[in-house]
Structure formats: structure tokens, C-alpha cells
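Undergrad: here is a sequence together with a model predicted from it:
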Amino acid sequence: ESAMTTGGPGMVQALLAARDAAAPNDDHLRHTLLIALRNRLAAAEDVIPNESVNTNRNVLVAAYLGVAGPKAASFLSAELDKAAPALRPDMVRHVARHGDDASFKALVASLGRDGLSPVERGQLLVEMEKGATQAGRKPPESIQKLAESQAALLMEQPATRLVGIELAGAYRSKANNLAAFVADPTNSESLRLAALRALGADAAKAWTGVLAKVLADSAAPVALRQECGVGLVRSDKPVVRKVAGDAITALPSGLQDALAREMAARSDSGTELLELVSKGKVSARVLRDRVVSTRIDALKNPAIAKRVTDLTAGIPLADAAIEKRIAAVRAAAVGKSGDIKHGKELFAKHCAACHQVAGMGARVGPQLDGVALRGVERLAEDVLDPSRNVDQAFRTTVISLKNGRIVSGLLLREEGKTITLADVMGKDVVVLAEDIEDRSLSPLSPMPAGMGDRVSPTDLVDLFGYLAAPGG
């Protein structure tokens, strides 16, 4: 801590030397010295000799990435072309967010220079847009045009198509190409999902027919159908939401539940959901869903609340159905350890977007190493009724926007003028702070509650078997 303000102008060099002398496998000491270096750079105005920069460039970059403000951004902008390629995306995002006009202008020039591969340029342009959004600044027209041309180039080749899709989404370009990727059933699920997400919040309004066709396609991947349906019911246009309402009757219960949960987040679509229930197009059971009922309560609309009470009179609580499913898993597990290979496939398909085990998957939700020690019954409860036992750190953040929409998910980070949540699919949802009317913490888990609709009790036994032996 004393390194922040004491030790004179040679302290930076001393910290660099100490870190260089630390044993390569002493991660704790090396990290501690990096933190001390970061604190020193943030608190002091030391002039770092060029020789020290040249021999310790990547360490200094890593330290400056943790320092907010134009001073750090100026250093990172100057070193961008010389730093390790793995550090450049974070450097670009930092400069775009924290840099002054001079640093930002230098960044623009750097991204247009020769020597960058199309993929690297595309990735760096995406990071620039992220940082600029966090700072509330807009990339110049030259960058917009560069991004559009690079996106078109990258989307031409299958090997670089995903990068091109992400770039097109970041700069809201090439919508025709993106919609075509979503609609084409010969494309992979991951590519179609990426293209749908790249179309952004206006996808349902501009491409209603494409989303409706995918939603109704029973052969399309469930995750893709769900995102198309959610996009439709989130629309501010009643005519767009009606398209989803017309399709919902023919959807399997898991998809019906997912759309009902989204419709319950707003008064207008919530009222439309109740109308569908009253006409028998959707089972009244969806109104007993814990997520649906919690969101309807959050609307604080007495008329909607009364209608829910009337429509659910005599309908058994959803918890009874959950208990039956838990009992079925318990019965399926008797005398069986599960098919580990199949369990690994199930984890990759249903869990890895948010959870990690044995280094596989994303660390959005709780890490699952050792979770199998809880036993089959508790694991079944956690999967089939995720809101039954929710750690405080993983509760749902509920944000009411000024346009009437409710956004919810696991809070990932607050950066500059944006707040990022992870939704039930593990996808980032970025909200501008200025658009928020109210924010609260819900007792519900962000984990989707419909797992029992997508996998059988035997599947869950296989999944739990993999969690018990993740290296299997």
C-alpha cells in the first residue's frame, strides 16, 4: 500500500524489478506486485524511462488497464501497436472509454492502419464500440464506414463469419445479411443465434416475418425459437406482439412458459397474456409460474392482479408439479451413477453458457466443481426449482425502464454509463443508466425454471453423474 505514495520516482522501476525477480509459479506474489504497481501508477506522476517501457511493456499495460482516466488511456493508446495482441482488445476498450480527444483520435488512426488482419481489426472495432458506449461517445463516421466494410468482408468467409456478425451487430450494419443468416436452416445454431442477437432490439419490428417463421418452425433449435419469440413479445408494437400471441398455442409448454415470463414484464403484454389464457390459447398454469407471478406483482396493477386471481382459481400450485419431477429424478437415480459422456453433452448444451465445471463453460453463475456432493435430491431441487435456494450473490436484479419495460438478470458489472446483466440464456443485456426508472433485487434466481421441460429425469441423472466426475 505504501508504494502508492512513497518511495520516490524510482518506485515504479523497483516494483517492476521485484515482479520480474518473483518466481514464475508464485502467482500470489506476482499479482500482489501488479496491484501495487497499478496503485502507484494511479496515485503518482512518475516518468517511466523508455528502457523500462520497452522491457516491461506488457506488465505496464496490464497495470494501466486497471487505472481509470485519461493518463492511463494516453499510455495505452501510445503502446497499442507494440503490446501483445492478447492485450489489445482491453486496451482499445479502455482508451475508447477513458481517453481524451487526442487519445481517441490516435485510437481511430491506429485501427485504420495497415498490418492488422481482418479478424483482429474486426475484434478491435467491436471493443472500441463497447468502450465508446460506456463513455457516452459516438465513434466517428470513418470508423462506422470501416466497420461496415470489415463486417461485409468477414461475413463472406465461413471461418470468419461469426466475427463479422458481431461487428455488424456492434455498429448496426448489414441487417439484410444478418436476417438471412437467422432464416437459413442450414446454418449452425450458434451462427443463427449470433446473427439474431446482432440484429439488436429492433429485430422484431424490422424482421417480424423472419422471427415469426423461426418461432413456428418445430425443427429449429429451441434456444433460437425462444429468442425469436422473446424478441417479438418485447416489442413496443402491438401488431408485432400479436404475431407471437398467434403462434403461442402451437408451442411446446417450455416455450410457452418462456414467452409468458417475458410477457408478464409489462402491463401491455401482460394484459395480452391474460387474454390468451382467458381464450384457452395458453394454459392458466403459466400464471402459477413463480417468475410470471413475481413479475405481475411488480407491475402493481390491481386490475391485472384481480384477473390473475380469477383465472387461476382452482389451478394447483406449480410447486406440486415440481415436487413430482424431483421425485421422478430421485426414482430414476436409484442404483444408477449416470452416463458421464451423455451428461457432459447435456452440460455443454444446457449449462455451459452460465456455469463452469472442470474449466468447461462460462463463469456467469455459480461454479459447479464439487456441487455433486449435495446429492441427487438437492441437485434436482437446484435445477428444477432454482429459486428455492438462492445465494444472495446470485439473486435476480430487476430494472424498470422509463419506457415501461422490465429487464431482469444476474448483475455482472456496472461500467461508466452502462449496467450489464446476464439474462436466462447467459447473454449480456446492457442497459443505459439514464434509461432506468427503478432498480431492485428479487428473491428469484436468474436461472431459467423450465429445465424439467427440456430434459428427462434420466437425462438429469446423467448430468449429475458428469458433475460428480467432470473429468470422465
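TA: Happy to help now that I have it.
Undergrad: could you use CA atoms for every contact and neighbour count after this?
TA: Noted.
Undergrad: gap between the top strand by length along the chain and the chain center?
TA: With residue count as the measure and DSSP state E as the assignment, the chain has strand 406-415 as its longest strand. The chain centre lies 9 Å from the centre of strand 406-415; the measure is CA atoms, centre = their mean, to the nearest Å.
Undergrad: just checking, what packs against it?
TA: Under the contact criterion of 3 or more CA pairs under 8 Å, 6 or more residues apart in numbering; DSSP states H and E, strand 406-415 touches strand 396-401, strand 418-422.
Undergrad: kindly recompute the last result at 10 Å.
TA: Applying 3 or more CA pairs under 10 Å, 6 or more residues apart in numbering; DSSP states H and E, one finds that strand 406-415 makes contact with helix 118-135, helix 253-263, helix 290-299, strand 396-401, strand 418-422, strand 428-432, strand 436-442.
Undergrad: second one coming, line it up with the first:
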Amino acid sequence: WWRLALARRSGRALTPVNGYEFDRGAQALQITDEDFIEVLQQFIEFGPTTSLGGEGVRAGLLEGHSRVKLAAALAMRAHPDRAYMEPLLRTLENCDAHDETLRHALKLAVREHCRDGELFKLAADSGPRSLIVEVATALPTSEAAEFLLHDLESDRSSGEATRLHHIARYGRPETITQLVAIASERAPEDVQVLAAIYGGLQESGVVYPKELLAWATQAAEGLLGLEVANRHQWTFLGDGENPFCLQERKCADGKSVSVISSLNHDLKGPEKLTGILRSAAFSAPERLSFWLCGHQGFPNEPANEKNFVRLVDQKGALLQKALPPRDDVCQRIEWDLSAIQGKQVRMEIVDGDDGRSYAWLGVTRIEPAVVDVATFDSDATRQKNLRTLAGILQYTAPATLRERLAAYLPPRPAPPPLPVSAEQRQQLDALIQARAKAFASANPDTQMGKVLFTNNCAICHQIGGAGGLIGPQLDGIKNRGVDRLCEDILDPNRNVDAHFHLHVIKMKDGNAAAGFLRGEYGQVVELVDTAGQSHRVSKGDIVEEQITPMSVMPPTFGQTLDEKNFVDLVGWLMTQ
């Protein structure tokens, strides 16, 4: 070290540090932090030396200032050594909680050391539990899975989904058997716990344990039994995905309450989803009031009256009807039912608008409480759990149970799109030219264009950090120019980046699917189909895969966006 210090003082270039001895008297030579950091950086590049690999790097971590500690942590991460584990754990335990950069570097160094099974056991024996749990969930090793299982055994909880998934993916067969036994005993009715374990096993590609399938079967039969027993719950009627959920909204009197809403932001394109939510039968009171919010199409267009709340008798005959106020804030509605008081009736919340925006409604504060908004939540959770179990058991459940679960199976990936014919190509060329010409003489409403982007494009595309990343992010899109934008929106298959080419897969059951390959997780691929829905497909179920230079983006915006809306959208994009 003193030789390095003298080399620095004399202006000579530092050479690789092989052979230099560490001397604690070096501080007397006033080696600066910059000297120390440069030597550590050389250590990262050239590897351990006889002395620096031990004492020098350890001294930098234990005795240096924050910047030196950071360089030492990076050096230890680059060249793991058993001698570094104890000082890494000690430094991390005493590290300033506000020094996030150093803490992160130390955690990465510990993780890198723990890839060695013996070093992981050393850390598990001497390190703080919370840290080792965090490190273990990032280690793709059977030792990490075994540690997490023992931790699960000791804390008596059902376990976080991330940890359960990790144990299932990387655990040895005996570890997985123990995991299923513990989880099914502690949380026999928690379908999300079961799903986390199933997801990990799916990614590992192993055969699903019979104990797990038996647990799933029992859970499904129990939930289906509740479907029959709890006739008083709300019932969803529709062919597609249930859009209804509970969410907080404000009422005109200032109260903020839970609302049954058809605008479920957890779903893809929620406003396009439709269906009916029907209550159980009840005796009509003399008067019935409730609070209603929602829309009937774009505010600047006539009300389409596709969304409404209605009261029907047992035969379905219409008795009362209320339209949403075209407002996000709930307004009070009151019906005079004196003429039918005591008659058996049902309330139905109807979302019949499949538009891309301003196409939802919500209901709350039903008085008297002939039906309860709060009961919807348990019913929605039950149906969500049945959809999960239907996916797990679709090939293994007994035939009678498979039939009962068929209604809850998730939709299959969308089929591959048909190639564009020569005639369709001519039509697209003409449409692109017409829309570009219309834009040249128009005065676009950029505010409406932003709304259109949010409702039509933001599911897949991101601008300014807002939106999805299924497709390319679009910051600076105005640089493409109007003509290219018209092409990209109306004919997305014309210019497709290779990263976003369509993957077409054929599966063992004879079905075909197509989509953008978002990622691979062990023995599972995640496919985003042409409808924007994400699907996890086991590699073992795929018999053929092809890549074609087509886009996941549907070539339908020429039909779904009229000329004015298209101009508004392009107008806003040209400001980005």
C-alpha cells in the first residue's frame, strides 16, 4: 500500500496490484479515499491478490468511509470469498438506514456469496433472520428453499406468496412435500396460498404432487358448495369476464363509501367488459333508494342508455329503471314501490356498454338494506378463487368436477391473426392516405386525444412513465411524423420491431395461440395475446413454435376510431 501511495504522489500510473502487501501503517502515508477506491476498482478488474484479497478489501469495508465501503462491497461481490461473509453481514447490520446505495450493494454482495451452498449456511447461522429471508428469496438454490421452509415452520404463518412460490420452484421433492403439508394444514381455504405453490411448481416443470391436487380438489368442491348454499349473494350473468368490483367513491353529500362498480382497474380494458349483476330476490319495500354513478358514453355525445339499474319481478318483467348521472360522483335515486310493496323482486345492475371509455356504472347505499353492497366482495372473491382452481384442475380433476368448473376456466389465448390479403392491403393504403389528409386540414382536440390514448393505447404503451410496456414505449413519438403515425396505428403489421414479432404456438391439445413473448420463467412462458390478455403456458404443453413478423397490436383502429377521434389521437401524439 505504501508503494501505491508513493506511486500516486510521484504521478506514476498505477499498475495492477498483484504482489503488493497491505500495511496498516499506510494511513500515515495519507492514502486518500480516491487512492483506495482506485485500487479496489483494479481489484475488481484483475482479481484477488495475496494480501489485498484478504486484509485490504476487508479493511476498506470495515474502516473506510461510505464511498470506500461501497467500492469494497462491489469488490467482494465480484470475487466472493469465505472471509468476506462475516464483515459483510456486520457492516450491513450497522449500515445507516438512509444510505440506500450502500445497503443495496451490501445485499447484492451477500447474495453473490450465498450462491455457494456452504456460504449460504454460514450466513443463515450468523446473519439476521430478516436479511437472510430477503436474500433467500432471490437465490435460485435448493438450500435457499430449505431455509425458507424452516423459517415458515418456525413462524407459524401460512407464508407470503413470494416465499411459497420460491420454495416450490427451487425446493427438493422432500421440501415440496413438507411445504404442501404445512400450507394445507395452516390455510386449507386460502386459494391464493395454493396458487403461489402451484405457480412455483409449474415453473420448475415437475409433476404436481398428488397432495397438492387433492388440496385443490377439496377447495374447489367447498367453494362450489358455497355457490349453491349462498343464494343470497350477488350473481354475475355474462359470457365474458366479470367486470364488477368494490371500490371507494364519493357521493354528492360528501360521504366516501364502497361502491359496486363495473370499472375494475385490475382487469385489462375494463370499460369494454359487459354483464349483469343480479341481486337475490327480496320483498319490495314501500320506497327504495340507492346512490348511482357512472356514464352513458362520451360526454359530448348523446346518452346511449346502455348502462342502467333496473328492478324486475320474478319473471324478469321491468318494474323500475334508472340511468347513471354521467358523473363519477354518486347521486341519490329513489323509487316509489308502494304499488308493488311486498312483491318478490330483484335489482339488476346492467353494464351493456362495450365502449372503450365512459362506459361504466356503480351502485351503493341501498336503503332499506334489502340487499347489501358489502356482500358482493365475498362473492367476487369466491368466483376469483374458482377461476384459479379451474385452471389448476382442468386436466386432473374427476370428470364431474371438471364439468362444474368449466364455467370458471380462464379464456384461452386468442388465435393467430389471419394474414392481410392484397385487397385488404389496398384498403389500408387508401385509409392511411385519407386519414393523413384529414389530419392536415383539421384542428385536433388534444385533450380528447389524451383520453383516447389512455383508454385505447395505454394498456400496452407508455408515455412519460405512464402506461403499460407490452408494446414499445412511445416517448418522442412526434418525431415519427403524421404519415408514419397513421401507418403504425392503422396498419401495425407494416413496420414491426423484431423484439415485438408475434410468437405462434401449437399446443398438445390441438389449440393454437399467438402473442408477444413477455418472458420465460423456468418451464413457463408468459404470452400476451392479441387481445392484450396475459397467459402462462407450460413449455411441456407446446409442440411447435414459430415467430412471424406480425404485431400483437390489432389492425382494427380504422374501425374502432372514427375519423374525428383518430385525428384527436394523432394530434395529442404529435405533442409527445
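TA: On my side now, so go ahead. This is a predicted model, so every value here is computed, not measured.
Undergrad: TM-score for this pair?
TA: For these two chains in superposition, a TM-score of 0.58 is obtained (TM-score structural alignment, normalised by the length of structure 1); 339 aligned residues with a CA RMSD of 4.5 Å.
Undergrad: ok so, going back, take the helices and strands packed on strand 406-415 of structure 1 and lay them out in JSON lines including mean neighbour count.
TA: JSON lines is the format used below for those (neighbours: other CA atoms under 10 Å):
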{"stretch": "helix 118-135", "mean neighbour count": "22"}
{"stretch": "helix 253-263", "mean neighbour count": "23"}
{"stretch": "helix 290-299", "mean neighbour count": "20"}
{"stretch": "strand 396-401", "mean neighbour count": "21"}
{"stretch": "strand 418-422", "mean neighbour count": "21"}
{"stretch": "strand 428-432", "mean neighbour count": "17"}
{"stretch": "strand 436-442", "mean neighbour count": "14"}
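Undergrad: of those, which is nearest Gly359 of structure 1?
TA: The closest of these to Gly359 of structure 1 is strand 418-422. By CA to CA, the value is 19.8 Å.
Undergrad: now that closest one on structure 2. Mean distance?
TA: Compared with structure 2 after fitting, strand 418-422 of structure 1 deviates on average by 1.8 Å (mean CA distance after the TM-score superposition for structure 1).
Undergrad: got the angle between that strand and strand 428-432?
TA: Angle of strand 418-422 of structure 1 versus strand 428-432, following axes from the mean of the first three to the mean of the last three CA atoms, to 10 degrees, is 150 degrees.
Undergrad: contacting residues around strand 418-422 of structure 1?
TA: 130, 133-136, 354, 364-365, 396-399, 407-414, 427-436, 446-447 (CA atoms under 10 Å, 6 or more residues apart in numbering).
Undergrad: would you map the helices across the stretch 101-250 of structure 1?
TA: With DSSP state H, counting those that start in this stretch applied, the stretch 101-250 of structure 1 shows helices at 101-111, 118-135, 141-155, 161-170, 175-183, 189-199, 203-206, 208-216, 222-233, 238-247, listed in chain order.
Undergrad: just the ones you listed: most buried one?
TA: Here the criterion is mean neighbour count by mean count of other CA atoms under 10 Å, and of those the winner is helix 161-170, at a mean of 25.
Undergrad: quick one: distance of it to the chain centre.
TA: 16 Å.
Undergrad: now do stretch 441-454 of structure 2
TA: With CA atoms, centre = their mean as the basis, the distance from the averaged C-alpha position of stretch 441-454 of structure 2 to the chain average is 29 Å.
Undergrad: show me what counts as buried in it.
TA: Going by neighbour count (16 or more other CA atoms under 10 Å), the buried part of stretch 441-454 of structure 2 is Pro444, Asp445, Thr446, Met448, Gly449, Lys450, Val451, Leu452, Phe453, Thr454.
Undergrad: leaving out chain neighbours, which residue sits closest to the first one?
TA: Think Pro444 of structure 2. Residue nearest to Pro444 of structure 2 in three dimensions, not counting chain neighbours: Asp568, with 4.6 Å by CA to CA, 6 or more residues apart in numbering.
Undergrad: that neighbour and Arg435 touch, don't they?
TA: No: counting by CA atoms under 10 Å, Asp568 of structure 2 stays clear of Arg435, with 11.3 Å between them.
Undergrad: of these two, give the one with the bigger neighbour count.
TA: With other CA atoms under 10 Å as the criterion, Asp568 of structure 2 and Arg435 differ in neighbour count, and Asp568 comes out ahead with 25 against 22.
Undergrad: please enumerate the strands of the stretch 351-500 of structure 2.
TA: Along the stretch 351-500 of structure 2, the stretches classed as strands by DSSP state E, counting those that start in this stretch are 361-367, 462-463, 466-467.
Undergrad: same for the last one, what does it pack against?
TA: Think strand 466-467 of structure 2. With contacts defined as 3+ CA pairs under 10 Å, 6+ apart, the secondary structure elements packing on strand 466-467 of structure 2 are helix 446-456.
Undergrad: give me the mean distance between the helix it packs on and structure 1.
TA: Per the superposition on structure 1, helix 446-456 of structure 2 and its aligned residues are separated by 3.1 Å on average (mean CA distance after the TM-score superposition for structure 1).
Undergrad: residues making contact with that helix?
TA: Counting by CA under 10 Å, 6+ apart, helix 446-456 of structure 2 makes contact with 269-272, 355-358, 457-459, 461-463, 466-467, 557, 560-561, 564-575, all of which sit outside it.
Undergrad: now do 6 Å
TA: Surrounding helix 446-456 of structure 2, the residues in contact under the criterion CA atoms under 6 Å, 6 or more residues apart in numbering are Arg356, Ser357, Asp568, Leu569, Gly571, Trp572.
Undergrad: what residue in structure 2 is paired with Leu317 of structure 1?
TA: Using TM-score structural alignment as the criterion, the counterpart of Leu317 of structure 1 in structure 2 is Glu423.
Undergrad: give the buried residues for stretch 454-464 of structure 1.
TA: Under the neighbour-count criterion of 16+ other CA under 10 Å, stretch 454-464 of structure 1 has Pro457, Thr458, Asp459, Leu460, Val461, Asp462, Leu463, Phe464 buried.
Undergrad: find the nearest non-adjacent residue to Ala97 of structure 2, please.
TA: Here the nearest residue to Ala97 of structure 2 in space, its sequence neighbours aside, is Arg103; by CA to CA, 6+ apart that works out to 7.6 Å.
Undergrad: what strand or helix carries that neighbour?
TA: Secondary-structure element containing Arg103 of structure 2, defined by DSSP states H and E: helix 100-114.
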